[in-house]
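Peer 1: The sequence isn't on hand, but the structure is:
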């Protein structure tokens, strides 16, 4: 998987999962499709399919909850009309991120999550920092998620299809909270 594809795939999984410190409603069990568009990625939107039940929806959040709590000094949630607004200040090494996500729709059938991230610093090794231009200082990611019905034939709860035959199960993904 190319690095840009990895970023888009992780954005689709982690964006709702970083909300682990937040109080978001559970998604309705079934087959979900997520169209992920990253503005700094020179690629068409990526489509990711997931088969979720109540247990695996919670598992997805739990896998990243400790990471969010460990990396983020601030996580705030508020409601603005029908939208849920999430704001976080996080850091990995000397890379600091300030994000604001606005979620519209519902977790029963469809929602859109637009995330704006401002970045400062770099997580690259010193030698790389000196020889490469700085990356983007901001990034916008849009995730359009919709429930498309019951899980597809051959899919079991927790299966994630990243496209082009790359299917993994959430239970088999490494736990980012284990050092």
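Peer 2: Yes, it's here. Everything quoted here is computed from the prediction, not taken from an experiment.
Peer 1: all contacts plus neighbour counts: C-alpha atoms, from now on.
Peer 2: OK.
Peer 1: Which element is encountered next along the chain beyond the top helix by length along the chain?
Peer 2: What stands out as the longest helix in the chain, according to DSSP state H, is helix 54-71. Tracing the chain C-terminally past helix 54-71 and defining elements by DSSP states H and E, one meets strand 72-80 next.
Peer 1: what comes up buried for that following strand?
Peer 2: 72, 75, 77 (16 or more other CA atoms under 10 Å).
Peer 1: before we move on, what about stretch 59-70?
Peer 2: 59, 60, 61, 62, 63, 64, 65, 66, 67, 68.
Peer 1: so who does residue 100 touch?
Peer 2: Listed by CA atoms under 8 Å, 6 or more residues apart in numbering, the contact set of residue 100 reads 85, 86, 87, 88, 115, 116, 117.
Peer 1: this is the other structure I want to compare:
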């Protein structure tokens, strides 16, 4: 009886850790979630930066700033983590998307991607690199999920269906 109780206690203490570890290992790229607050996102190859008011529970970094509808349209073929770096390969409609994230989702990050597609019989690769920096609390009037583009135009919340 004592041995059975010890085995049960051991299993009860190990099982939650195993479940949490497997859930973390299976966490897909689209679940990269920034800290709640205002983030400034700047593409390194474009002058068009924006600010986004993030609600961490509903944030989807890849979906919101890289490939709209990524979760619904794309399938992750491979992914891996190494410290504060994360890489993934995915298949999307008419394209392959490879991404690399590095940084801290509470302070600053760099997200780069290569989208490979066939265009007019040729293979084209579009490279994009974004730098995100946490700015603090969201300003009054900017709803969670809303983007304020450089120049002042505000795009409505991206979180409508989340």
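Peer 2: Yep, that arrived. A quick note: this is a predicted structure, and the numbers were derived from the prediction, not measured.
Peer 1: re the thing from before, counting by contacts, list what the longest helix of structure 1 packs against.
Peer 2: Using 3 or more CA pairs under 8 Å, 6 or more residues apart in numbering; DSSP states H and E as the contact criterion, the elements in contact with helix 54-71 of structure 1 are helix 3-17, strand 83-92.
Peer 1: contacting residues around the longest one?
Peer 2: Yep, that's helix 3-17 of structure 1 we're talking about. Applying CA under 8 Å, 6+ apart, the contact partners of helix 3-17 of structure 1 are 34, 36-38, 41, 46, 48, 60-65, 141, 143, 162.
Peer 1: ditto for stretch 64-81 of structure 1
Peer 2: Surrounding stretch 64-81 of structure 1, the residues in contact under the criterion CA under 8 Å, 6+ apart are 14, 17-23, 84-92, 175-177.
Peer 1: ok, longest helix in structure 2?
Peer 2: helix 2-25.
Peer 1: Tell me what angle it forms with strand 75-82.
Peer 2: In terms of direction (axes from the mean of the first three to the mean of the last three CA atoms, to 10 degrees), helix 2-25 of structure 2 departs from strand 75-82 by 110 degrees.
Peer 1: Go ahead and measure how far helix 2-25 of structure 2 is from the middle of the chain.
Peer 2: Here helix 2-25 of structure 2 shows a centroid-to-chain-centroid distance of 30 Å under the convention CA atoms, centre = their mean, to the nearest Å.
Peer 1: That one: what's the following helix or strand?
Peer 2: Criterion used, DSSP H and E; the element after helix 2-25 of structure 2 is strand 37-43.
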